[in-house]
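**Student:** Return atomic coordinates for the entry below.
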Amino acid sequence: MKTTTLLATQAYITGAAVEGLLKTITGRTRPSFYGPNEIAKPMFKGPFAKSIDYTGAKTNSSFPSGHTTVAFAAATVYAMEYKDKPLVPILCYTSASLIGLSRITENKHWLTDVVVGAALGYLTGRQVVNNYHRYAAVKNAKAKKGDLSFNLQYSQSVVMPGLVYRFR
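**Tutor:** Predicted coordinates for the structure are as follows:
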């Protein structure tokens, strides 16, 4: 569980970093940018755009959905690490999907923001887990072989070089 939580945290941070970069580059307006009597249409305003909605809130950070990205990143890690327990992936992805749906119903994101956020989170979580398992396989392969190391010992003003071989 400890390793899985660390992997989920890494996926969360990685997903949030990529999502933040994409938000800055795209500058997409939120649905709340438009007043109640206006026709809403998504606009990409580009890097560092400043948009204020009719209530005075900043609205140029819609694409992709950050909440959905990090929810799917963490959900993917838990789903992959506990795939032998059928209920875990179902609960993880259902929870992440409900988070994405809430962002649409709260008028914070367009559908495409949520879909791209979900895909980004899924890919981020999957990459983190795959990298960890590749690293663990390489580390275990090295650990199965014997280790040969050189060491120096210092005792009573005498330096003693030596070789140490560990059998595994």
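
**Student:** hey, let's count contacts and neighbours off CA atoms from now on
**Tutor:** Fine.

**Student:** This protein: strands as residue ranges?
**Tutor:** The residue ranges that make up the strands of the chain, judged by DSSP state E, are 147-155, 158-166.

**Student:** other SSEs contacting the first one?
**Tutor:** For strand 147-155, the elements it packs on are strand 158-166, judged by 3 or more Cα pairs under 8 Å, 6 or more residues apart in numbering; DSSP states H and E.

**Student:** buried stuff in the strand it packs on?
**Tutor:** Judged by neighbour count (16 or more other Cα atoms under 10 Å), strand 158-166 contains no buried residues.

**Student:** Could you export the strands of the chain as TSV, including distance to Ile25?
**Tutor:** Putting the strands of the chain into TSV (distance: least, Cα to Cα, whole Å) gives the following:
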stretch	distance to Ile25
strand 147-155	49
strand 158-166	53
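
**Student:** nearest to Lys2, of those?
**Tutor:** Taking Cα to Cα as the criterion, Lys2 comes closest to strand 147-155 out of these, the separation being 27.9 Å.

**Student:** Could you also give me the structure for this next sequence, so I can compare it with the first?
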Amino acid sequence: MKTFWTLLSLACSLSVTIASPASPPLERRAKALAFRSCTAPNTVALTFDDGPYDFMNDLIDTLNKANIKGTFFFNGNNWRCIYDEAMVQSIKKAFNTGHQLASHTWSHKDLTTLPWDQIHDEMWKTEQAIQRITGALPAFVRPPYGTYNDLGSRSCWLTRTDDFELGL
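**Tutor:** The predicted structure is shown next:
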């Protein structure tokens, strides 16, 4: 009986080794950067939270006519689901006309009240949705309410915290 369990254990180990490609070692990343103003003098960044859902196509058309680019911070499922067909079409329109797409988390929860695994889930779901819709990863993450802590900054890529970042 002992030989059976030893062989079974060995077979399982081999199947996991064969099925799993060798992955590179994980690297430590620096903490996320928090932008509170523009980094280039005499510039302004137009950023929009939560879609803006109902007005998104009109806003994209207005920005495009003026040859201005904006950054749209999307929720996955706060006011409306990011996978709703109208949202998918608006997101593709924004992306295809050169605007930046970014994450505002899945359900707009205050990240400072969540454990790390829930923070990661809030960010991962939205990143995955944007990538599925456009084929691209979001440029930034903006934490809801502009609040974040050490746990959140370890989970994010780059964080912007103000709706309009003026550097005039």
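
**Student:** What would you report as the TM-score here?
**Tutor:** Once the chains are overlaid, their TM-score stands at 0.30 when taken by TM-score structural alignment, normalised by the length of structure 1; 74 aligned residues with a Cα RMSD of 4.3 Å.

**Student:** Of all the strands of structure 1, which one is nearest Ser95 of structure 1?
**Tutor:** With respect to Ser95 of structure 1, and counting by Cα to Cα, the nearest of these is strand 147-155 at 45.8 Å.

**Student:** how big is the angle separating that closest one from strand 158-166?
**Tutor:** 160 degrees (axes from the mean of the first three to the mean of the last three Cα atoms, to 10 degrees).

**Student:** and the longest strand anywhere in structure 2, which residues are buried?
**Tutor:** The longest strand of structure 2 (DSSP E) is strand 43-49. For strand 43-49 of structure 2, burial by neighbour count (16+ other Cα under 10 Å) applies to 45, 47-49.

**Student:** Dump those into JSON lines; add distance to Leu8 of structure 2 as well.
**Tutor:** Listed next are those as JSON lines, based on distance: Cα to Cα, whole Å:
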{"residue": "Ala45", "distance to Leu8 of structure 2": "60"}
{"residue": "Thr47", "distance to Leu8 of structure 2": "56"}
{"residue": "Phe48", "distance to Leu8 of structure 2": "56"}
{"residue": "Asp49", "distance to Leu8 of structure 2": "53"}
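
**Student:** Quick check: the farthest pair among the residues you listed?
**Tutor:** In terms of Cα to Cα, the buried residues of strand 43-49 of structure 2 reach their longest pairwise distance at Ala45 and Asp49, which sit 12.8 Å apart.

**Student:** quick revisit: so which of the strands of structure 1 is nearest Ile13 of structure 1?
**Tutor:** Ile13 of structure 1 lies closest, by Cα to Cα, to one member of the strands of structure 1: strand 147-155, at 35.1 Å.

**Student:** Pull the residues that contact that closest one.
**Tutor:** When contacts are taken as Cα atoms under 8 Å, 6 or more residues apart in numbering, the neighbours of strand 147-155 of structure 1 outside the stretch itself are 159-167.

**Student:** could you redo the last one with a cut-off of 6 Å?
**Tutor:** With contact meaning Cα atoms under 6 Å, 6 or more residues apart in numbering, strand 147-155 of structure 1 is reached by 159-166.

**Student:** quick one: which of these is nearest to Thr26 of structure 1?
**Tutor:** If you rank the contacts of strand 147-155 of structure 1 by distance to Thr26 of structure 1 using Cα to Cα, Arg166 comes first, at 54.8 Å.

**Student:** Closest one to Val138 of structure 1 out of the contacts of strand 147-155 of structure 1, please.
**Tutor:** Sorting those by how near they are to Val138 of structure 1, with Cα to Cα, puts Arg166 at the top with 18.1 Å.

**Student:** any idea how far the closest one lies from Lys144 of structure 1?
**Tutor:** Remark: distance between Arg166 of structure 1 and Lys144 of structure 1 (Cα to Cα, to the nearest Å) = 10 Å.

**Student:** what's the answer for Ser97 of structure 1, then?
**Tutor:** Between Ser97 of structure 1 and Lys144 of structure 1 the distance is 42 Å, computed by Cα to Cα.

**Student:** Of the two, which one has the most company?
**Tutor:** Between Ser97 of structure 1 and Lys144, Ser97 has the larger neighbour count (other Cα atoms under 10 Å), namely 19 against 10.

**Student:** so who does that one touch?
**Tutor:** Contacts for Ser97 of structure 1 were tallied using Cα under 6 Å, 6+ apart; there are none.

**Student:** Would you confirm that Phe73 of structure 2 contacts Ala102?
**Tutor:** Yes. Contact status for Phe73 of structure 2 versus Ala102: in contact at 4.5 Å, counting by Cα atoms under 6 Å.
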